[in-house]
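In: My questions are about this predicted structure, shown below with the sequence.
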Amino acid sequence: MNTDMIHSNAPSEITPLLRVENLCKSFDLPTGETLKACDSISLTVDKGKSLGIVGESGSGKTTLMKMMMQLIPASSGSIYFKGHAIECRKATQQLDYHHHIQMVFQDSTTAFDPRMKIADILCEPLYNQGLLKGRKAVAVAADYLAMVELPPGIARRYPHELSGGQRQRIAIARALVANPDIIIFDEATSALDVSVQDAVARLLVKLQKEHGYTYIFVAHDIAFVRCICHKVAVMHKGKLVDYLDADELVQSDNPYTRRLIQSVYEI
């Protein structure tokens, strides 16, 4: 992928859109021991900006992402959305919260129902919220397909008829349908060819500039994160070991961050 900086210059607000404060998550193991997957994580996400969360497998980044999405409860600590503490104990609370925070998964093939046409896949969030009925689906789908630079005819096709890059654009379009404040990408480009990654990255930056979307990227690929994000959080063994502007990443003094960078760049 082209590693020239392609950050959006969308303005930020004084109050962070999302703030994580001293977030911890522990799991009880069959051995009787306790695994601390996330240990006192604190970070912020500003409106219209992109945060990258990187680290090797087992670093705790996926657990952090799941807590941000309210898919699993935190053991301790707090999550604030638009300045308000979030704790979704009921299904209705989760539905409301997920209207504001959407997710794009790594494997779009398993994220879609293979029996559904693309129009219905895209409009499913609107159906679930009672915001759309009947024949409007194709027209609405066409609008969002245009946003992700796909032709309207794709609305009548099935997921297996599309390429991996097209399916990932559909996944992005489905996230946009809910008009979210934040979109979280879980290794969403790692399975794509480098040229397709580059095209998707530039699409996301374009959408961010035009609509002010806020992104969180959970990824192994520090080169991709450095290109597309404004800030980077580096995790290692459940701890946040570095948290800095993407432009300053190669100047980091943290040994673990430098090892990650050296695996990609010669510094």
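Out: Right, received. Where do you want to start? Quantities reported herein were computed from a predicted structural model and do not represent experimental measurements.

In: Could you use CA atoms for every contact and neighbour count after this?
Out: OK.

In: Tell me where this protein has helices.
Out: 61-68, 91-100, 108-111, 118-128, 136-147, 164-177, 194-211, 222-228, 255-262 (DSSP state H).

In: Which of those helices sits closest to G48?
Out: Using Cα to Cα as the criterion, the shortest distance between G48 and the helices of the chain is 6.7 Å, found for helix 194-211.

In: counting contacts, what elements does the closest one pack onto?
Out: Applying 3 or more Cα pairs under 8 Å, 6 or more residues apart in numbering; DSSP states H and E, we find helix 194-211 packed against helix 164-177.

In: re earlier: dump the helices of the chain into a markdown table; add distance to G238 and mean neighbour count as well.
Out: A markdown table is the format used below for the helices of the chain (distance: least, Cα to Cα, whole Å; neighbours: other Cα atoms under 10 Å):
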| stretch | distance to G238 | mean neighbour count |
| --- | --- | --- |
| helix 61-68 | 8 | 22 |
| helix 91-100 | 25 | 15 |
| helix 108-111 | 27 | 15 |
| helix 118-128 | 33 | 21 |
| helix 136-147 | 37 | 18 |
| helix 164-177 | 28 | 23 |
| helix 194-211 | 28 | 17 |
| helix 222-228 | 18 | 23 |
| helix 255-262 | 13 | 16 |
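
In: Comparison target, given below:
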Amino acid sequence: MNDRQSYRVRMTGISKRYNTIQTLDDVSLTLKPGEVLGLVGDNGAGKSTLSKVLSGAVIPDSGSIEIDGKAVAFASPADSRAARVEMVYQDLSLCDSVDVAGNLFLGREPRRKMLGMPFLDKPRMHGQAREMLDRLGIVIADTRLKVENLSGGQRQSIAIGRAASFDPSVLIMDEPTAALAVAEVEAVLDLIRTVSARGVSVILITHRLQDLFLVCDRIQVMYEGRNVAERQIEDTSIEEVVNLIVGRKFSARSAGRGQDNGVQA
């Protein structure tokens, strides 16, 4: 297997401009099978836009994407799903008035025919929902509970579980632990570990830098739409990550300086 084929994802030279704002400028990203990559940066750094390019929600102006060594071009989220790329957005996109099983199978509910007419197969749906939750280690007592009655951590787990149930090879998570209690954060991190242990490649976008050191193999730092740095998690610290996120800003203000004070991409 050559180097190109060893990557689950290879994004090269990705650029995106909105009018006068250069959101992404020649950005690259690689991801190996089963790897958890922490994608970090300040607000407006381009993290979400880059992830939306990979999920098919944003079409880049230039650049290339390869999945398992094969060139792809995504014009919509349906295209990325066909390539087994799933994204869990920060707003979760759950239906509060629908139960757990209904949210897990939203848009692809199992059906059976009676007198030639298709009907929702609720017993089968709830049975498969229970198997799905158990397989991922998600603790929810009853799949008939309405999502509006679940805690924030349980809701996040349902959103991740739904994406994982599509059998993705790549799972992108945008701030999955934001606004969660400590115990709920740990449950979501456990879910990330479970998914990656099954060979799914994960991109984790988060401002909770401590989470990076609990689940990530590697981090990539962005600043104003560009790659700033990349580190193996065992070779860095929270202090360095903070400096990488903000250091470029300060070094750029140094008059006559053409370097980043030791911060290297």
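Out: Happy to help now that I have it. Model, not experiment: these values are computed from the prediction.

In: Mind putting the helices of the first structure into TSV with distance to C38 of the first structure?
Out: As requested, the helices of the first structure are arranged in TSV below (distance: least, Cα to Cα, whole Å):
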stretch	distance to C38 of the first structure
helix 61-68	7
helix 91-100	22
helix 108-111	26
helix 118-128	30
helix 136-147	36
helix 164-177	27
helix 194-211	28
helix 222-228	20
helix 255-262	17
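
In: what about those helices, which gets the closest to L51 of the first structure?
Out: helix 222-228 (8.3 Å).

In: in the second structure, what residues pair with the closest one?
Out: Under TM-score structural alignment, the counterpart of helix 222-228 of the first structure in the second structure spans residues 209-215.

In: try stretch 59-79 of the first structure
Out: Mapped onto the second structure with TM-score structural alignment as the criterion, stretch 59-79 of the first structure occupies residues 45-65.

In: how near is the nearest residue to I72 of the first structure once chain neighbours are set aside to H211 of the first structure?
Out: Counting by Cα to Cα, 6 or more residues apart in numbering, I72 of the first structure lies nearest to K66, which is 5.9 Å off, once chain neighbours are set aside. According to Cα to Cα, to the nearest Å, K66 of the first structure stands 25 Å off from H211 of the first structure.

In: now L17 of the first structure
Out: L17 of the first structure sits at a distance of 15 Å from H211 of the first structure (criterion: Cα to Cα).

In: A175 of the first structure too?
Out: As judged by Cα to Cα, A175 of the first structure and H211 of the first structure stand 14 Å apart.

In: check contacts around A137 of the first structure.
Out: Applying Cα atoms under 8 Å, 6 or more residues apart in numbering, one finds that A137 of the first structure lies in contact with A119, D120, C123.

In: Present these as JSON lines; the columns should include distance to L204 of the first structure.
Out: Formatted as JSON lines, the entries for these read as follows, by distance: Cα to Cα, whole Å:
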{"residue": "A119", "distance to L204 of the first structure": "21"}
{"residue": "D120", "distance to L204 of the first structure": "23"}
{"residue": "C123", "distance to L204 of the first structure": "20"}
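
In: quick one: which of these is nearest to I182 of the first structure?
Out: Nearest to I182 of the first structure among the contacts of A137 of the first structure, counting by Cα to Cα, is C123 at 18.4 Å.

In: corresponding residue for that closest one in the second structure?
Out: Residue correspondence, TM-score structural alignment: C123 of the first structure in this structure matches F105 in the second structure.
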